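Undergrad: Mind folding the following:
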Amino acid sequence: MAIATFKDLCLDANDPAAMGRFWAPTLGLSVTALDDGDVRLDGPTPQHAVWVNRVDEPVTTKQRVHLDVHASGPGEVLERGATPLDWGPLPWDVMEDPEGGELCVFTRADVPAYRLYEVVVDSADGHAIASWWADVFGATVQDHTADEANDHAFSWFEDAPGMPFEMVFGDVPEPKTVKNRIHWDVDTDDVQRLVDAGATVLAEHPSWTVLADPEGNEFCAFTPQD
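TA: Here you go, the predicted structure:
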């Protein structure tokens, strides 16, 4: 039984307005400027929202969480300010956004209006952490073993209620060293149920609780009284 539901995504940025101008068309969303200088990217449901929040820290290392997007080709993303990073034989192109965060671009003949394909999380044990989140959301985990097309094993789910994209957890050798610049928010009736399942409380705020999953990925939990 699910103990939380997906709420929205959050993206750290040194310049939220500039990053909003890049990410809104890249994700097929519209931009709403907020009074505090942050921006929100909006789509057809509240779960499509991406909050772009100002932080002082720049990108210093490869992001442990990145976004995969649909596009008509890499050129349109480059024109918005992306930088090519890894162009090879794989069916996607790796780029950096204007602040140095990685993203993968999948070229499609027919590009959907909503362009976020996957949220990808580097993991020490992709199956274990994907299973943990699948249990949290009431989803079904699936596994892919390493092969010639993809030399990393990964696990994913695509049936979390309200989540408008897939979540993919891929095995990587390097450990987590810094705070993730992309995280997700959840709604739950009881934060303690997340803690009992294996999450760790990092900070408590009047309107939300910051937690980490068993691999240290930060997320925020909101309860009905919030």
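Undergrad: rest of the way, CA atoms for contacts and neighbours
TA: Noted.
Undergrad: Next, count neighbours for the residue lying closest to G28 once chain neighbours are set aside.
TA: Nearest non-adjacent residue to G28, counting by C-alpha to C-alpha, 6 or more residues apart in numbering: Y114, 4.8 Å away. For Y114, the tally of surrounding residues (other C-alpha atoms under 10 Å) stands at 18.
Undergrad: just checking, Y114 touches S30?
TA: No: contact status for Y114 versus S30: not in contact, 10.7 Å apart, counting by C-alpha atoms under 8 Å.
Undergrad: Tell me how far the residue nearest the centre of the chain lies from P164.
TA: Compute the mean C-alpha point of the chain, and by C-alpha atoms, centre = their mean the closest residue is V119, 4.2 Å away. Look at V119 and P164: by C-alpha to C-alpha, to the nearest Å, they are 10 Å apart.
Undergrad: and what of D86?
TA: Distance, D86 to P164, by C-alpha to C-alpha: 27 Å.
Undergrad: of the two, who's got more company?
TA: The neighbour count for D86 versus P164, taken as other C-alpha under 10 Å, is higher for P164 (18 against 13).
Undergrad: contacting residues around the closest residue in space to that one that isn't next to it in sequence?
TA: If you skip the residues right next to it in sequence, P164 has H48 as its closest partner in space, 6.6 Å away by C-alpha to C-alpha, 6+ apart. Contacts here follow C-alpha atoms under 8 Å, 6 or more residues apart in numbering; on that basis H48 touches 8-9, 42, 163-164.
Undergrad: Could you also give me the structure for this second sequence? I'd like to compare it with the first:
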Amino acid sequence: MRVTLGPLVAEAEDPTALDAFWTAALGAAQCRRLLVFRPQLRPKTVKNRVHLDLYVRDVGLLVGLGARVLAEHDGWTTLADPEGNEFCAFPGTESLPGVQPPARVFAVCTDSDRPEELAAWWARRVGAEVRDGPDNTPRWLYGSAGWENLIWKFVRVHDPRVVPNRWRWSVHPDPGVRVDPQGNEISVLRRGCPSD
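TA: Predicted coordinates:
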């Protein structure tokens, strides 16, 4: 069944405060389109297996909003939002016209120990084109229904899943399943609001 991707459903200790951070970082329109916050079901204990990649004008602007730097890499920075949710920031002033907001989402990243398999499975369901990642393996999706302007990156990891995802994607219509083949939970959009 073909589905359309909706916003990421993000668990939060304080949904209102986390929404305020991401709205300031991305702007209200982009935040509403890409993120929905709900009360957490359990505290955060491990790194998120789903995160955003952002183009940013200046990492310092995000730190000023409440993010913290976790690691500096060659060409990008790993940060955490005020509740510790990881995300990656890449310099991208040419992609950020004007003054506000300080960041723009360009990719959703999903950890997987078999990213090629998961990318192929989701590509069939969201009508995406599969392209190679930087390691020349087919694991990046382009043109996913609902996320046409985003890259969906399936990131190779070797650490096992130990808890349900704090951030998960939503879809419509109901695909009849609540998890994909690798255990990633799916929320279903009903009347504009994601539900489980």
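Undergrad: Helices of structure 1, start to end?
TA: Assignment of helices within structure 1 using DSSP state H yields the ranges 16-27, 74-79, 126-137, 191-197.
Undergrad: mean offset of the first one relative to structure 2 (after superposition)
TA: Superposing on structure 2 and averaging over aligned pairs (mean C-alpha distance after the TM-score superposition for structure 1), helix 16-27 of structure 1 comes out at 1.2 Å.
Undergrad: can you check the shortest one too?
TA: Once the two are superposed, helix 74-79 of structure 1 sits an average of 0.6 Å from its aligned residues in structure 2 (mean C-alpha distance after the TM-score superposition for structure 1).
Undergrad: which residues touch that helix?
TA: Outside of helix 74-79 of structure 1, the residues within contact range by C-alpha under 8 Å, 6+ apart are 26, 71, 84, 93, 105, 107.
Undergrad: who touches the fourth one in this structure?
TA: What it means is D93 of structure 1. Residues in contact with D93 of structure 1, defined by C-alpha under 8 Å, 6+ apart, are 74, 84-87, 104-106.
Undergrad: do the third one as well
TA: Contact criterion C-alpha under 8 Å, 6+ apart gives 78, 93-96 as the residues in contact with P84 of structure 1.
Undergrad: Now check structure 2 for the residue matching it.
TA: Alignment note (TM-score structural alignment): P84 of structure 1 maps to V69 of structure 2.
Undergrad: now do the last one
TA: The equivalent of T107 of structure 1 in structure 2 is P91 (alignment by TM-score structural alignment).
Undergrad: Same check on the second one?
TA: Mapped onto structure 2 by TM-score structural alignment, A71 of structure 1 lines up with V56.
Undergrad: For that match, the count of nearby residues, please.
TA: By the measure other C-alpha under 10 Å, the count of residues near V56 of structure 2 is 26.
Undergrad: quick one: the nearest residue to it once chain neighbours are set aside from G176 of structure 2, how far?
TA: Setting aside the residues directly before and after it, V56 of structure 2 is nearest to A103 in space (C-alpha to C-alpha, 6+ apart), at 4.4 Å. Counting by C-alpha to C-alpha, the gap between A103 of structure 2 and G176 of structure 2 amounts to 35 Å.
Undergrad: again with V63 of structure 2
TA: Distance from V63 of structure 2 to G176 of structure 2, counting by C-alpha to C-alpha: 41 Å.
Undergrad: neighbour-wise, which of these two wins?
TA: Under the neighbour definition other C-alpha under 10 Å, V63 of structure 2 and G176 were set side by side, and V63 has more, 16 against 8.
Undergrad: ok, now how distant is that one from V56 of structure 2?
TA: In this structure, V63 of structure 2 lies at 12 Å from V56 of structure 2, with C-alpha to C-alpha as the measure.
Undergrad: can you pull out the strands in structure 2?
TA: Assigned by DSSP state E, the strands in structure 2 fall at 4-12, 35-39, 50-56, 68-72, 77-80, 86-91, 103-112, 129-132, 138-144, 147-156, 167-172, 187-190, 193-195.
Undergrad: hang on, the earlier thing: now render the contacts of P84 of structure 1 as CSV, adding distance to W132 of structure 1.
TA: Shown next, in CSV, are the contacts of P84 of structure 1 (distance: C-alpha to C-alpha, whole Å):
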residue, distance to W132 of structure 1
L78, 36
D93, 29
V94, 28
M95, 29
E96, 29
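Undergrad: got the buried residues for stretch 134-144 of structure 2?
TA: Residues 138-144 are the ones in stretch 134-144 of structure 2 that count as buried (16 or more other C-alpha atoms under 10 Å).
Undergrad: same deal with stretch 54-65 of structure 2?
TA: Taking 16+ other C-alpha under 10 Å as the neighbour-count basis, stretch 54-65 of structure 2 is seen to contain the buried residues 54-57, 59, 61-63.
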